[in-house]
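Peer 1: one predicted model, sequence on top.
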Amino acid sequence: MSELQPKEWGPVAALPGAAAAAVLAWTSWCFTAAAAPSVTVTVAGVGVLLLAACAVYFVRVGGSGGFFGTLFLALGLLAAVATADQTTARGEVATCVVRDVQARNQESQGEGPASKTVYRLALDCPGGYPAELKDGPEAEAGAEIRVSYDPGRRVSPAAEGGTSPWTAGVCAVVLLALSTGLAGRRRPAA
């Protein structure tokens, strides 16, 4: 087994950060631009960036480190997309009446809480939008709730103050750091 030479390791180690910057720039532009592309183009763009970064990383690092590094890279880039979504300004706030509540228990696999209750709220809002919150707070039918939304409908509405990018952002940083660390590990000789 031979170590990556410093001149080889530098570009590979920089790949997770560069890929994350490209994904963040693309998704931020898609979520905020006045003439943003369609959802199909947005998702295709993220898919192309993610697959290209993962393919280059896997080929350059190789071995089990390349496999796990590629996995961490892909998950880190998806967490970066979630961060961009959660940091996108939802410029309007409406006071809506909860028309219907659907509660569903979501079972957990592995460690952690045994289950989580997910609430889907059907809403009556001024102007008719937003019509629902897919992962809303606990509420009863007839209650009023303040909802932040993007009038351009590029990002999903959320309960006012309900989106925090910290969890997704920290996950992205940790996963990308693990991917970068694995790039510096040994790889099989070619």
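Peer 2: That came through, no problem. Predicted model, so just to flag it, every value in this text is computed and none were measured.

Peer 1: contacts and neighbour counts: CA atoms only from here.
Peer 2: Noted.

Peer 1: can you point me to the longest strand in the chain?
Peer 2: In the chain, taking DSSP state E as the definition, the longest strand is strand 92-107.

Peer 1: got another one to weigh against that:
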Amino acid sequence: MTQEEPQVRWLGAAVPAVAAVLVYAWARWCFGGSEAPSATVALVGGAALVLGAAAVYLLPVRGAGGLFGALFLALGLLSIVVAVEQTAVRGEVAVCVVREVHTKVEPSFGEGATEKTVHRLALDCPGGYPDELKDAPPSVSRGAELRIAYDAGRRVSPAVAGATSPWKPALSALLLLGLSTVLAAGRSRSQA
């Protein structure tokens, strides 16, 4: 075993942790920084980080384990972005009246697939913003009053006050990044 092999072995296993920190910092800055970038720069920069991490991961980790590990890595990094978005400060709260309720059934394909029902609310809020709420709770009817939390800078989507929780995407990120790390450590070790 040469001296370079142990370094290569752990490079793949270190990529998920390093990439997670970088994507977290990038998303935190994009969603909450006082001098946040435009949406285009945020999206392109985030995509470059996720795809770059997957490419770096594939250098030392080959085969099917590398492919699945890179996929788990990318999905874990995207889950981090969702968790950061869920914790982003929505510093303003407005009491809004539901003007209209739009319900759309999205078909699913495949054996045993179930349809997904999406609810979107058209809102009348003081000051005119927010004017709609996507992925609204299904129990809301026309004329109802809702407390809507929103970011005046419009960097994150409005949400029903108190309804966002980062736990599900954060746990998904931990699981996916953990699987990616285990695959990298196992594949790299067997290749050495």
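Peer 2: Now that the structure is in, tell me what you want to look at. Quantities reported herein were computed from a predicted structural model and do not represent experimental measurements.

Peer 1: now do the SS call for residue 142 of the first structure.
Peer 2: Three-state assignment for residue 142 of the first structure (DSSP: H, G, I helix; E, B strand; the rest coil): coil.

Peer 1: burial check on it, number of neighbours?
Peer 2: Here the number of neighbours of residue 142 of the first structure (other Cα atoms under 10 Å) works out to 14.

Peer 1: mind checking how far the residue nearest to it when sequence neighbours are not counted is from residue 90 of the first structure?
Peer 2: Of all residues not flanking residue 142 of the first structure in the chain, residue 98 sits nearest, at 5.2 Å (Cα to Cα, 6 or more residues apart in numbering). Distance, residue 98 of the first structure to residue 90 of the first structure, by Cα to Cα, to the nearest Å: 20 Å.

Peer 1: do the same with residue 29 of the first structure
Peer 2: According to Cα to Cα, residue 29 of the first structure stands 14 Å off from residue 90 of the first structure.

Peer 1: what residues are up against the most centrally placed residue in the second structure?
Peer 2: Closest residue to the average C-alpha location of the second structure: residue 82 at 2.5 Å, with Cα atoms, centre = their mean. Listed by Cα atoms under 8 Å, 6 or more residues apart in numbering, the contact set of residue 82 of the second structure reads 166, 169.

Peer 1: repeat that for 7 Å
Peer 2: residue 169 (Cα atoms under 7 Å, 6 or more residues apart in numbering).

Peer 1: tell me the buried residues in the helix or strand containing it?
Peer 2: Using DSSP states H and E, residue 82 of the second structure sits in helix 63-87. Under the neighbour-count criterion of 16 or more other Cα atoms under 10 Å, helix 63-87 of the second structure has 65-87 buried.

Peer 1: the aligned residue in the first structure for residue 132 of the second structure: what's it in contact with?
Peer 2: Using TM-score structural alignment, the partner of residue 132 of the second structure in the first structure is residue 132. Shown in contact with residue 132 of the first structure (Cα under 7 Å, 6+ apart): 121, 122, 123.

Peer 1: closest to residue 184 of the first structure among the residues you listed?
Peer 2: residue 121 (47.3 Å; Cα to Cα).
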